[in-house]
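Visitor: Need coordinates for the below:
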Amino acid sequence: MPFERFVQTGRIAKASAGPLKGRLVAIVDVIDQNRVLVDGPLTGVPRQEYRLNNLHLTKYRIKFPYTAPTRIVRKAWTESDLKAQWKVSPWSVKAQNICKRSSLNDYDRFKLRYAKRQRNKLLTIAFNTLKKRTKADGTPRVLKKDRRERLRAEKAKGGKKAAAKK
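Guide: Alright, predicted model coming up:
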């Protein structure tokens, strides 16, 4: 599968280290193979060089000219409505959930762990039931329990066997 996220002018990235950790920045220029010039006019990041090792590239890209000034980057950023797109992205949602979990107290962590355990029990029971009721080739398997229930239902309705006994 070919790469989809390239280090290029206009690529939005998330800083992963240093004082900018967690902030979104736009790549304005590539200095060399290890450093880029970044700018984040709406995220409070001044224009500066930044190491590529400390950036996580996102799927978002905004269009502006090569080495554009901050005002042009700001205009392109606002026109693309990047803030709203980022809020609904799975990456952002996951980061928000991690932040919420880190603020839990001991009792809340216990309740969360207990709820997960209950959910996993239900999933395991459902999976094992389906596994038991399916043959290796994928066709449904008829269990003795099913036959007994069917016979009881026929007896209750007054089926063939109930009529034969009378």
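Visitor: only C-alpha atoms for contact and neighbour calcs from this point on.
Guide: Fine.
Visitor: Select the longest helix from this protein.
Guide: helix 106-132 (DSSP state H).
Visitor: Check which helices and strands that one is in contact with.
Guide: Using 3 or more Cα pairs under 8 Å, 6 or more residues apart in numbering; DSSP states H and E as the contact definition, helix 106-132 packs against no other helix or strand.
Visitor: go again using 10 Å as the cut-off
Guide: With contacts defined as 3 or more Cα pairs under 10 Å, 6 or more residues apart in numbering; DSSP states H and E, the packing partners of helix 106-132 are helix 90-102.
Visitor: chain center to the helix it packs on, what's the gap?
Guide: Between the mean C-alpha point of helix 90-102 and the mean C-alpha point of its chain there is a distance of 10 Å (Cα atoms, centre = their mean, to the nearest Å).
Visitor: how about the residue most central in space within the chain, what does it touch?
Guide: Among the residues of the chain, residue 90 comes closest to the average C-alpha position under Cα atoms, centre = their mean, at 4.5 Å. When the contact criterion is Cα atoms under 10 Å, 6 or more residues apart in numbering, the partners of residue 90 are residue 96.
Visitor: Following up with a second sequence; could you model it the same way so I can compare the two?
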Amino acid sequence: MPFNRFVEIGRVCTLNYGQEFGNLCTIVEVADQNRVVVEGPKVPRQMIPVKRINLTQFTVKIGRNARAKFVLKAMQEAKVQEKFDATVYGKSLVARRAKLQESDFERFQRRMAAKKAHLPKKH
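Guide: Predicted structure coming up:
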């Protein structure tokens, strides 16, 4: 199976570092070998290093240096968010966000349920 996730204009990716961790964005411009310009619904247009993104299997058809409204429209028409949320990585990010939003009591309940699941059964 050949490699097909290239750094290219229109490639959808997720950010793997910083405030926008896990948010989807699209590569709008390739600056050089190590940096790209990205933009997305929750990510402002910015230049970031390639090592700070995870490339997905999805692409959208946009031109080089496309304006923000065209990028967002292309992502919505391709239903990128729904497709990404159906992937294994997307599901793990949703679970991770839910775990971060838990209250103390919810964490306690989860811990007690895990402890109860591992107890030996009485005959």
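Visitor: In stretch 75-82 of structure 2, which residues are buried?
Guide: 75, 80-81 (16 or more other Cα atoms under 10 Å).
Visitor: what does stretch 13-25 of structure 2 give?
Guide: 13-15, 22-25.
Visitor: those helices in structure 1, which residues are they?
Guide: Shown for structure 1, the helices assigned by DSSP H span residues 70-80, 82-88, 90-102, 106-132, 144-157, 160-165.
Visitor: Can you check which of these gets nearest to residue 55 of structure 1?
Guide: Distances from residue 55 of structure 1 to each of the helices of structure 1 were compared using Cα to Cα; the minimum, 14.4 Å, belongs to helix 90-102.
Visitor: Okay, buried residues for that closest one please.
Guide: For helix 90-102 of structure 1, the neighbour count (16+ other Cα under 10 Å) marks no residue as buried.
Visitor: Report the angle between that helix and helix 106-132.
Guide: Following axes from the mean of the first three to the mean of the last three Cα atoms, to 10 degrees, one obtains 130 degrees for the angle between helix 90-102 of structure 1 and helix 106-132.
Visitor: dump the residue contacts of residue 28 of structure 1.
Guide: Taking Cα under 10 Å, 6+ apart, we find residue 28 of structure 1 in contact with 8-12, 36-40, 47-49, 64-70, 73.
Visitor: Need the counterpart of residue 95 of structure 2 in structure 1.
Guide: For residue 95 of structure 2, the aligned position in structure 1 is occupied by residue 97, per TM-score structural alignment.
Visitor: Let me know the distance separating its match from residue 76 of structure 1.
Guide: Distance from residue 97 of structure 1 to residue 76 of structure 1, counting by Cα to Cα, to the nearest Å: 29 Å.
Visitor: And for residue 115 of structure 1?
Guide: For residue 115 of structure 1, the distance to residue 76 of structure 1 - Cα to Cα - is 45 Å.
Visitor: can you check residue 17 of structure 1 too?
Guide: Taking Cα to Cα as the measure, residue 17 of structure 1 and residue 76 of structure 1 are separated by 25 Å.
Visitor: next one: residue 147 of structure 1
Guide: Note on residue 147 of structure 1: its distance to residue 76 of structure 1, by Cα to Cα, is 68 Å.
Visitor: what do you get for residue 87 of structure 1?
Guide: Note on residue 87 of structure 1: its distance to residue 76 of structure 1, by Cα to Cα, is 18 Å.
Visitor: Have a look at these two and say which one is more surrounded.
Guide: residue 76 (16 against 12; other Cα atoms under 10 Å).
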